[in-house]
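*Asks:* Okay, structure incoming, though there's no sequence with it:
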């Protein structure tokens, strides 16, 4: 018995205390996984503070040995670095040229930016063209209404062309570098290419004259008037020695040569010709003698555009109330810029110059569209062939309502096509009323719509004078077709942040005795 009792005590000591009945609820909770602060119940522990794990980013070669403690990031890494993904904090790279040429993510190198004022649209555009300039792409800002991109272009060693009343002039009848390029092509035996350059220059000049008449009248010229203008330009090229201006075109029409009377169908009756050209002469007289469009287009070009560097057309001297003049100047800058691009491509095709690619910025698109009937067709003709001529472009407007606030239904459909045809659409903060119009052009999920609406809220109330940014400043949603949007927070470099490149409120700063000097050119076009 003693041996039996001793064995029983030893067995109980080695076996340990009796196990309680299993708790089914606790087992189920353990199998379901830990809570927010750790494993609950017996043997677990509730942490008072859950530490955040530091995340690192690397290539697949660098982190391949860390499996399974790694996860893939879906944000693209080809293009200009813009900032961080709002949710994953991964680096987001994006620009229309890189996504078209290298990544093959879009079908044409174009982008459309929509967003309320003051949320960073200009900052995003500057980041793109600064990064593209480092890749050898020349930025062309064809009409800077607020002077926002001048410092950035100067930092790149680019050309600043000032336009405005008493500031600078742009002769819309100036063929630019087309005549010189055509001569080089003919000397090298490329006669067909030279003919195409001259024909393109003639078409752009005619298009600009018709556009100015449309803005001046708020109505396009008749078909017969356009035919007369076309023939008058050809007569002017044949008979005029030098570069003509609008006054010379008016003199040709007034002189009534036989070529113009023939297309005017006067049947030998000069009074019929005078009746057909009376309204045209009156409009051209207003364009040469002042009028609401001033004399900006009536004199020789003061600063011819170069094709081998970044260029910005500074039109900030034009008052905001002169909407017709702003629209006319924007169209003239766009036409002049695309004409220079065509000349560069023709010379490169003939191996007379190196191949150059351009990134064209078309700001305040809505101003040109609202300037008169038929202006949508003019803008569409200027911008439709960007893929075939080696040009990436980005168009900027505030809202879809700005594009669709046109009187004619066919113009509204064409304006919406600018957004639909873009390779990518980049949206900033937008009001809730815009969602119906925006989703009719590009698909947006309900979550994406709510994100855009939340970004347009004003900053928090603060009466202490503290600089409080609105919640949506620098935040954009990149949309490509039906793919989920990429929300990105733009990150600025020290040069952009402290160098004054993104300060668009310079008129509110107190003027010092010594004006700051222009930024030093960035060597090699890099940041």
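*Replies:* Yep, that arrived. This structure is a prediction, so every number in the text was calculated from the model and none was measured.

*Asks:* switch to C-alpha atoms for all contacts and neighbour counts from now on
*Replies:* Will do.

*Asks:* List the residues that contact residue 353.
*Replies:* Residue 353 makes contact with 344, 347 under the criterion Cα atoms under 8 Å, 6 or more residues apart in numbering.

*Asks:* Could you look up the SS state of it?
*Replies:* Taking DSSP: H, G, I helix; E, B strand; the rest coil as the rule, one finds residue 353 in the coil state.

*Asks:* how far away is it from residue 133?
*Replies:* Applying Cα to Cα, to the nearest Å, one obtains 19 Å for the distance of residue 353 from residue 133.

*Asks:* what do you get for residue 334?
*Replies:* Here residue 334 is placed at a distance of 20 Å from residue 133 (Cα to Cα).

*Asks:* Against that first model, consider the following:
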């Protein structure tokens, strides 16, 4: 058997050897390939590669036919020596894998593969390759010096588990005593979690709660506790005035769909200051409203006429008409219902979590959604700033506050082209001094790209990327490095198909588990899911450092609590439809 095999291999090698070029002819062919262009170059290179491949095949077929001694020699192939005592393995087993630190396994390079699994906070899931636990949240990662600022960005297509990931991060923050603020829950995805942890839920929008942008709010309350005439009180007053002005200007730009003129912003600043001037009827406990601002500007006090550089009442009236129209848009209709009433929202920082439910604003009303989101974000940052004012001035009972602000659906504000871009950018730059961790969530960078806001994403020190298409990776690739394997992995997750293995496993489990009434129907936990649901790639810092791929793990207790069940309404409708069809 062995001799026949040997002769066959030698005959095959001799046949291939007849097609080989000499060394001189091969060198000449390589020179032709190097000097050629276009299709001819590719053809010549293929001929060179074919020659080298054939030479390697001849060498493999003819080697180890003898070892210089007068004895029979076992045949050698890819599975070992054939024959008794040859150690041939008909089934080649994969090598045993061990994990260790780079210090411990550095000596066996290059037979190592990077598979880091950082434990930087809340346990999120398991590494897709090694199965090791992966943990992360922005504040803890910053504390451990893994990132230089507590900012995070999450990007993934709809329906692939962004909200579940956010809830896992929020639960870890709450467990460590960090205040979690969700100042714009438009779906709402985090309301149930807030209620179950004993947090505060406030509704904002049509027919529900209101946010008055001229309300002095928590910063006004903090100022009342500072010594009168002190430098700290004056600084806080200036910061509050700037916050009120920025919020009014941002709302006017949204309803106007364009920027304000320079003198209009100056005029608004003077008008807000006059509303709260000493002796005025408006105070911290009795706030002015937008209609009061409109009345004051329309009356035309001397200072406001000077700001408009108007010599007569008629000239002043003509210059402020566009501003009055914009202010009336905030006083009347749907905007007036939300922004021209006394505030019903006051964030309680003693609660573990605060959620501003804005789901009453319909998705089609883009301008209104952008306005309420911006107002909610302003309230959240104001609450944190007020806590810092009290702590910095050592007011009795005050303490330093660490907060994590989750900004979901950022694109809905960015797409308006309003001043929100500059405002969020400024907040992101000052996160460490404000004691605020911030996580921004979106499903695409297209809107950021349109308004030139990609810098906000670039300055996020941690990026978590879920299933996205190739075009989205190209945008992310401007400031992130993805290896070929990472690109293929992330785009593969976005392929909305169900793993046949996982589906069969789920169906087997569903058959064993029936509902309590014994009718044999499967439970909600056995529903089909796309293959990429819950898969994310965590990348920290800069450079080409490999990311950490993981799958979000949800404990059974969280599943039973219902905090992750965002499809309850859709599933109920589908079950009712199926019941009606069966009847």
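*Replies:* Cool, the structure landed. On a predicted model such as this, the values are computed, not experimentally measured, just so you know.

*Asks:* Spatially nearest residue to residue 206 of structure 1 (excluding sequence neighbours)?
*Replies:* Closest residue to residue 206 of structure 1 in three dimensions, ignoring its sequence neighbours and counting by Cα to Cα, 6 or more residues apart in numbering: residue 230, at 6.4 Å.

*Asks:* actually residue 355 of structure 1, not the one I typed
*Replies:* For residue 355 of structure 1, the closest residue by Cα to Cα, 6+ apart turns out to be residue 348, at 5.2 Å.

*Asks:* What's the one you found aligned with over in structure 2?
*Replies:* Residue 348 of structure 1 maps onto residue 391 in structure 2, with residues paired by TM-score structural alignment.

*Asks:* Ok, residue 474 of structure 1 next?
*Replies:* Matched to structure 2 by TM-score structural alignment, residue 474 of structure 1 sits across from residue 534.

*Asks:* about what we covered before: next, the contact list for the match of residue 348 of structure 1, please.
*Replies:* Counting by Cα under 8 Å, 6+ apart, residue 391 of structure 2 makes contact with 398, 399, 400.

*Asks:* Rebuild these as CSV, extending it with distance to residue 140 of structure 2.
*Replies:* Formatted as CSV, the entries for the contacts of residue 391 of structure 2 read as follows, by distance: Cα to Cα, whole Å:
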residue, distance to residue 140 of structure 2
398, 23
399, 19
400, 16
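
*Asks:* Show me where the stretch 301-450 of structure 1 has its helices.
*Replies:* Taking DSSP state H, counting those that start in this stretch as the criterion, the stretch 301-450 of structure 1 carries its helices at 323-349, 365-369, 375-383, 400-404, 409-420, 435-439, 446-455.

*Asks:* Using the three-state scheme, assign residue 106 of structure 1.
*Replies:* Once three-state DSSP is applied, residue 106 of structure 1 turns out coil.

*Asks:* quick one: it and residue 97 of structure 1, what's the gap?
*Replies:* 9 Å.

*Asks:* who's more crowded, the two?
*Replies:* Summary of the neighbour comparison: residue 106 of structure 1 and residue 97, criterion other Cα atoms under 10 Å, with residue 97 having more neighbours (29 against 19).

*Asks:* returning to that earlier point: turn the helices of the stretch 301-450 of structure 1 into JSON lines, including distance to residue 196 of structure 1.
*Replies:* Rendered in JSON lines, the data for those read as follows (distance: least, Cα to Cα, whole Å):
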{"stretch": "helix 323-349", "distance to residue 196 of structure 1": "9"}
{"stretch": "helix 365-369", "distance to residue 196 of structure 1": "28"}
{"stretch": "helix 375-383", "distance to residue 196 of structure 1": "16"}
{"stretch": "helix 400-404", "distance to residue 196 of structure 1": "33"}
{"stretch": "helix 409-420", "distance to residue 196 of structure 1": "27"}
{"stretch": "helix 435-439", "distance to residue 196 of structure 1": "39"}
{"stretch": "helix 446-455", "distance to residue 196 of structure 1": "46"}
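
*Asks:* what about the aligned residue in structure 2 for residue 506 of structure 1, neighbour count?
*Replies:* For residue 506 of structure 1, the equivalent position in structure 2 is taken to be residue 568, counting by TM-score structural alignment. The burial metric for residue 568 of structure 2, expressed as a neighbour count using other Cα under 10 Å, is 12.

*Asks:* Residue 447 of structure 1 too?
*Replies:* 9.

*Asks:* Next up, the contacts around the residue nearest to the spatial centre of structure 2.
*Replies:* Note on structure 2: the residue nearest the mean C-alpha position is residue 154, at 0.8 Å, using Cα atoms, centre = their mean. For residue 154 of structure 2, the contacting residues are 162, 439, 440, 441, 442, 463, 464, 465, 466, taking Cα under 8 Å, 6+ apart as the criterion.

*Asks:* For the third one, give its distance to residue 239 of structure 2.
*Replies:* I take that to be residue 440 of structure 2. Distance of residue 440 of structure 2 to residue 239 of structure 2, given as Cα to Cα: 25 Å.

*Asks:* quick one, which of those two is more surrounded?
*Replies:* residue 440 (20 against 14).

*Asks:* Give me the aligned partner of the more buried one over in structure 1.
*Replies:* For residue 440 of structure 2, the aligned residue in structure 1 is residue 395 (criterion: TM-score structural alignment).

*Asks:* No more questions from me, cheers.
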